[in-house]
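Chemist: generate coordinates for the sequence data below:
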Amino acid sequence: MYTHGGGSLVSLASSVRTVRPPAFVHIHCLQTTCPSSDCPTVPQYIAVAFRTRRSYHRHTVSHPIAQGKAVTANGSARKPEVKGGDVTWSICAMSSQAVDCNALEATTSIEDITEDKLNRDILRRLKNDELSALWLCRPDLSGDNKDYEHHEDYELGSSRELDWLGHFTKKSTRLEKFGILGDDAFRNCSGHSVDRFLGNLGKCNHIKKMIFYCTDLAEIIYKLGPAMKNNSITHFTVERCYLGVPEATFLFNTFRDMNSLEALDIGGDEEEEGPSNLNDGEMAGCIPSLAACTGMRSLTLAYLNLSTNSCAALRCVFPRMATLRKLVLQANSLDDDCTRLLAQGLSDCKQIQSLNLCDNRISDDGLDVLVQRLPTSVDALDLARNDITLARHVLRLRFRVLDISGNSLCPGGTRVIAVSLANPECRLESLNVRGCNIGDEETATLADGLRNNQRLTHMSLGNNNITERGWNAFSPILCDVSSINATYNSNHTLHLGGNGADIPENVRLLVSLNEGENKSRVAANKILQAHRHLDMKTLFGRELGLLPYVVAWLDHFAKSRPGLKLSSIFEFVRAMPMKVTNWVVGNAKGEKRKLNS
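Modeler: Sure, this is the predicted structure:
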């Protein structure tokens, strides 16, 4: 608690302590300038902001502070804390006086700027124009993030460090990527120093990629505009970042001036972190701005509550994106009507290859629309965790990759898939049916559909109700032991994905053999394992003409089984003794004539 004379911040503390957020409260010192001449380094007016996942609140409280006890030796501030459902906090006061980096650069060493060894290395490389990527993060996030693991995250310790970072950044010619990871990356810095840094960031004209992960963009989004526009940004990612309606509107309006944009990724996650508070109508108002991004190749709008209105807006935008290759609309509120709107808009996107609509509410009707109306260039479709049942027969021959995992297929659903797999025109190479309520009978149906299919290379069947009996249905498909020819013509390409412990050892061994790139060797290994004794009778029709090839094949593939080579030759000799004798005698006479001549 900080006091000035007889006054205190009890009323401010009380107002903040009464807030009991559902999950997260963020308290930030927004105003750090002091109009009073007698306390130049301490804020006279404290602005406290706090937000929940659904709203952002800002309160300015006029409490003069005479003592700067919150300021540490290097100008940094204490950390706000969140404990349980209540807020425990400290008011941050810090110097906002700018460092004249131009005047001091010649006499200031990197060691004078920061004591952190990793930060020194990053600053030194940035100063020497050797750094291609700069990542700012809160101290407790560095090296501990599984989604964005960067070994050179800069943990900001003070406003002075941020001023030097901005100074070196604006002069860099090699810096191509900039990112902020986590909330409170600037918590040890004054608001003015943040503004100065973002201004300098806008002066670096070589940045191509910007990434913001778990960042409260409400604090900085309006200052980012110049940096986004002045650079030829090609990739822009906002993941699990707080965005209210004003911030989202500003962000999308900025995209109007970013016609160099090739990849845009905006989304939250299943824990409702990020811009999930936006609704369909609000997003429908933002989306038209994307029409200016005519060079877009990859577009991700996930966890944004997109529905009919947003899809109608996208339908008008897609014709401007002729180079679009990948579209991800994961975890929205898309239904069958939405698929019709999307298919209409994508009809002119002749280069699109991948469409991800997982975690929505699309049924068999929507799937039929996608199969029939999507551009023929689409060869990868992800409809995981929708309402697909495959209750009626529609051939799925056109896709190379199909993911329908997490859908509860009807009892005849696997028959629909098997018919497609058995069709010679089927293009499927990867099929994911994890968690689709598949049992042993359905597994046998799928295996039967693969009897003459050599194109499918991966089928994922995990999280189903498959026992050893079901898995064994794949054994004759992977290695038909009825004859050597049958073994040779078995499936040598299929990889089965499942719960490893549930797959029988014999099936697992055959699948592991299929991992070999040389399919001739794969076939040979299966023949040698399945047929301990090679029956040569089927080769006798060619008499001795095939014997050299048999010997060569055994030399190449059965080096570890010399007895097999001898027994195979013996079969030829026993079946055709006189022919072998004449062949040997003839060869001997030929050699003798060569010697005599």
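
Chemist: from here on, contacts and neighbour counts on C-alpha atoms
Modeler: OK.

Chemist: in the helix or strand hosting H556, what counts as buried?
Modeler: Take DSSP states H and E as the rule and H556 turns out to sit in helix 547-557. Buried positions in helix 547-557, judged by neighbour count with 16 or more other Cα atoms under 10 Å: 547, 550, 554.

Chemist: what is the nearest of those residues to D265?
Modeler: L554 (55.3 Å; Cα to Cα).

Chemist: do you know how far L136 is from V585?
Modeler: 84 Å (Cα to Cα, to the nearest Å).

Chemist: what are the ranges of the strands in the stretch 201-350 of the chain?
Modeler: All strands of the stretch 201-350 of the chain, identified by DSSP state E, counting those that start in this stretch, fall at 209-213, 235-239, 263-267, 298-301, 326-328.

Chemist: between the second one and strand 209-213, how many degrees?
Modeler: Angle between the axes of strand 235-239 and strand 209-213 is 0 degrees (criterion: axes from the mean of the first three to the mean of the last three Cα atoms, to 10 degrees).

Chemist: where is the longest helix in this protein?
Modeler: Taking DSSP state H as the criterion, the chain has its longest helix at helix 577-596.

Chemist: of L136 and V585, who's got more company?
Modeler: Taking other Cα atoms under 10 Å, L136 and V585 do not tie; L136 has more neighbours (22 against 12).

Chemist: now the second one, please; I'll put the structures next to each other:
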Amino acid sequence: MDTDRRDYEYYEERAEYVKFEDITSSEHNANIFELLVAVNPIEWNKKIYLLEEEIDGDPDEFVVGEGDDLGWLGFFLGRNSHLVELHIKYFPAGKDKMNAFMDGFKHNIWLQELYISTDLGRDGYESLGHMLRNNDALVNLCLHEFDIDLESARGIASMLSNEQYKSLKHLFFVQNDLGIEGLTDIITSLRKQPQLEELKLCGNNVDGDGCLALGYALESWEGASLKKLHLCHNDINDEGLHALATGMTKCNYLEALTLCANPSISAAGLRSLSTFLQSKSCCLERLDLDQMNIDCAGVGALVAGLSSNIPLKCLCLSGNSIEDEGIDALVSSLPKCSKLEELHLSENGGFSAVGLKSLSNVFQTGLNLTQLHLRDNAIDDKGLMALVQGMKSCRSLAKVDLSHNNAVTAVGLQALLRAGRSSLKELELWGMRIGDDGAKVIADALVGNNSMERLYFCPGYSNVTSEGWSAFSRILCDTSSVNDTYISNHTISNIGGYQSHSAPNTTRFHLFLNTNFHSKEVATLKLLMHHGDIDMIPFFRWKLMFLPLVVDWFQRARPCWEAIHLMVPGEQILQFEDMSALHGFFTEEPEAYQSRELSAMYKFVRGMPMLAVGKEEEE
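Modeler: Predicted coordinates:
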């Protein structure tokens, strides 16, 4: 029987009797069929990737081979209720194979996410519409990184315009090189999908005509559910943005707008955007205007909109040309954005102390910023110290990005860390030569600091030597005394980078402890590791009242001891030369831990024998 005559009934009649190894081109594909028919499959991430050739040999890779792989796959997909994601990265040419696959696939009513990165052709998209009509679970449909010609675009438009797919919430077209006519057809078809909550049309040359069509579509969605609109890396101009802004005034739930990398928009277009920001329907929480060549005039055009009390939480203006004058204009509007949490101003050519002083004033207006991004802005120590003057009154700032501001030295870093001591959790210093002096300043600032969690810099570029790493090691675990160990830093989980292999192994190990245990547990573990024979003399002043506390401490510490011994085998410690001192701790048997407890109690009582004897006589 020819493949083009193999309809759903053909596969259904044979499914009960077939052997998977007989109907597939590989054992790997047969294993996928086993998963698809299993009642409750285990050890499967519920994804399948259709590929032309094997990539990693993972269980979710279905390599399309000779024979009827696709027909049977479509049939089993149609009956499967466990699969969550299907990624079609390859599909062979030929109407017969498409029909055989789609005839079964259209019966699937459980699939939630469909990702397509190869052109299925007009017939393929129109056939896909049958599956969309049957499926009430599909939430995400993404077509990305492949060219869509006019005929295919019309097939997609037909698929989207025939019926409203109520479950479909997220629709993405990314880098498809759509022509103007095809793009316009697709955008026009979106009028049938007012239930969409997120629409992404990125890298698809959405010009003036496309914006006009999208504006009309948005207007037709009046009162609809759209929450996120992404239009980055297109060719939107002032007229196009005006048409979009008109349509967006009908979107009463729009929370996020991304327009980055549309450099043809000038101050005139930004005034149209500002008008939208002032509309009663505007409820934007995120506005992304990165890489749009915005200058001081552009910022001036936005000021009226930003001053209109919109519930903005994140404002992205990186990669522009704003400079000091623009900062001053921006700062005048930000106090009205009372909910603003993130401000991105990286890569704007450079800010002097004057501009940063203006920005510093934002912190004194009651604005609760949590993130400030200023990477690559030619900031020096003078500018940074002007900025941190206002930071002293801010208790919400948790993240600062100063990467690639190479004129900042240890002096500026010290001022920053002192100002943000109570709240700062993450500091990014990528591409900066902080050197040993900077490392020591940072380490000193981390003494007694219970907020900092992540400190990022490039170990290979930063000029931090073993001397600088020693400073970090000491603040993570100072073994000079029990008290010094106890008050070491137990909160910071990352120093240097995501995998800072240039750090000493002991430093990395203590960061591992800080990452995987609560700070109180970390303190306990460091005491157990580095003070096997705890000195009891400092506790004598509390006399025998302290003895129950000693017993209680060891009992509460035992679960920590057991947990770390399960996580880190003793033989693993032997692999690291600079951690040999810890080998005894990690090879310690449970009986040895109990001996520690009894030894501490014995030394405590022995240290004050007269009190112990007197206590016995009273009893």
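
Chemist: hmm, back to that, let's have the strands of the stretch 201-350 of the first structure in CSV, adding mean neighbour count and distance to H393 of the first structure.
Modeler: Listed next are the strands of the stretch 201-350 of the first structure as CSV, based on neighbours: other Cα atoms under 10 Å; distance: least, Cα to Cα, whole Å:
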stretch, mean neighbour count, distance to H393 of the first structure
strand 209-213, 21, 43
strand 235-239, 21, 39
strand 263-267, 21, 35
strand 298-301, 19, 31
strand 326-328, 19, 27
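
Chemist: so what does P263 of the second structure match up with in the first structure?
Modeler: In the first structure, the residue matched to P263 of the second structure (TM-score structural alignment) is S276.

Chemist: list the contacts for its match?
Modeler: Residues in contact with S276 of the first structure (Cα atoms under 8 Å, 6 or more residues apart in numbering) are 267-268, 303-305.

Chemist: ok, now how distant is it from R373 of the first structure?
Modeler: Applying Cα to Cα to S276 of the first structure and R373 of the first structure gives a distance of 30 Å.

Chemist: likewise for A292 of the first structure?
Modeler: In terms of Cα to Cα, A292 of the first structure sits 25 Å off from R373 of the first structure.

Chemist: thinking again about what came up before, would you turn the strands of the stretch 201-350 of the first structure into JSON lines with distance to A47 of the first structure?
Modeler: Below are these laid out as JSON lines (distance: least, Cα to Cα, whole Å):
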{"stretch": "strand 209-213", "distance to A47 of the first structure": "24"}
{"stretch": "strand 235-239", "distance to A47 of the first structure": "26"}
{"stretch": "strand 263-267", "distance to A47 of the first structure": "29"}
{"stretch": "strand 298-301", "distance to A47 of the first structure": "33"}
{"stretch": "strand 326-328", "distance to A47 of the first structure": "39"}
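
Chemist: quick one on the thing from earlier: buried stuff in the longest helix of the first structure?
Modeler: Buried-residue list, helix 577-596 of the first structure, by 16+ other Cα under 10 Å: V580.

Chemist: likewise for stretch 284-297 of the first structure?
Modeler: So for stretch 284-297 of the first structure, counting by 16+ other Cα under 10 Å, buried means 284, 286-297.

Chemist: can you redo those residues as TSV with distance to F178 of the first structure?
Modeler: What follows is those, written out as TSV (distance: Cα to Cα, whole Å):
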residue	distance to F178 of the first structure
A284	29
C286	24
I287	25
P288	26
S289	23
L290	22
A291	25
A292	23
C293	21
T294	23
G295	21
M296	20
R297	20
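
Chemist: which of the residues you listed fall within helices?
Modeler: Per DSSP H, those map to helices at 284, 286.

Chemist: name the SS class of the alignment partner in the second structure of R455 of the first structure, please.
Modeler: Under the alignment (TM-score structural alignment), R455 of the first structure pairs with S451 in the second structure. What DSSP: H, G, I helix; E, B strand; the rest coil gives for S451 of the second structure is coil.

Chemist: excluding chain neighbours, give the residue nearest to S451 of the second structure in space.
Modeler: Distances taken as Cα to Cα, 6 or more residues apart in numbering put K425 closest to S451 of the second structure, at 5.4 Å, once the chain neighbours are dropped.

Chemist: kindly report the same for G449 of the first structure.
Modeler: Nearest to G449 of the first structure is A418, by Cα to Cα, 6+ apart, at 4.4 Å.

Chemist: surely the one you found is in a helix?
Modeler: Yes - counting by three-state DSSP, A418 of the first structure is part of a helix.

Chemist: what's around it, how many residues?
Modeler: For A418 of the first structure, using other Cα under 10 Å, the count is 20.

Chemist: over to R133 of the second structure?
Modeler: Neighbours around R133 of the second structure, by other Cα under 10 Å: 18.

Chemist: quick one: residues contacting it.
Modeler: Contacts of R133 of the second structure by Cα under 8 Å, 6+ apart are 163, 165.

Chemist: separation between the aligned residue in the first structure for N406 of the second structure and N463 of the first structure?
Modeler: Structural alignment (TM-score structural alignment) places N406 of the second structure against S408 in the first structure. Distance check for S408 of the first structure against N463 of the first structure: by Cα to Cα, it reads 12 Å.

Chemist: who touches both of these two?
Modeler: Common neighbours of S408 of the first structure and N463 (Cα under 8 Å, 6+ apart) are 435-436.

Chemist: which of these two has more neighbours?
Modeler: S408 (19 against 16).

Chemist: shouldn't that one be within a strand?
Modeler: No - applying three-state DSSP, one finds S408 of the first structure to be coil, outside a strand.

Chemist: distance of the nearest residue to it once chain neighbours are set aside from S405 of the first structure?
Modeler: Counting by Cα to Cα, 6+ apart, C436 is the residue found nearest to S408 of the first structure once chain neighbours are left out, at 4.9 Å. For C436 of the first structure, the distance to S405 of the first structure equals 6 Å [Cα to Cα].

Chemist: same deal with Y549 of the first structure?
Modeler: Y549 of the first structure is 47 Å from S405 of the first structure, by Cα to Cα.

Chemist: show me where the stretch 351-500 of the first structure has helices.
Modeler: 364-373, 413-422, 440-449, 468-471, 475-478, 484-488 (DSSP state H, counting those that start in this stretch).

Chemist: equivalent range in the second structure for the first one?
Modeler: What that stands for is helix 364-373 of the first structure. Using TM-score structural alignment, helix 364-373 of the first structure pairs with 353-362 in the second structure.

Chemist: returning to what we had before: just checking, the residue nearest to G449 of the first structure touches L450?
Modeler: Yes - with contact defined as Cα atoms under 8 Å, A418 of the first structure reaches L450; the gap is 7.4 Å.
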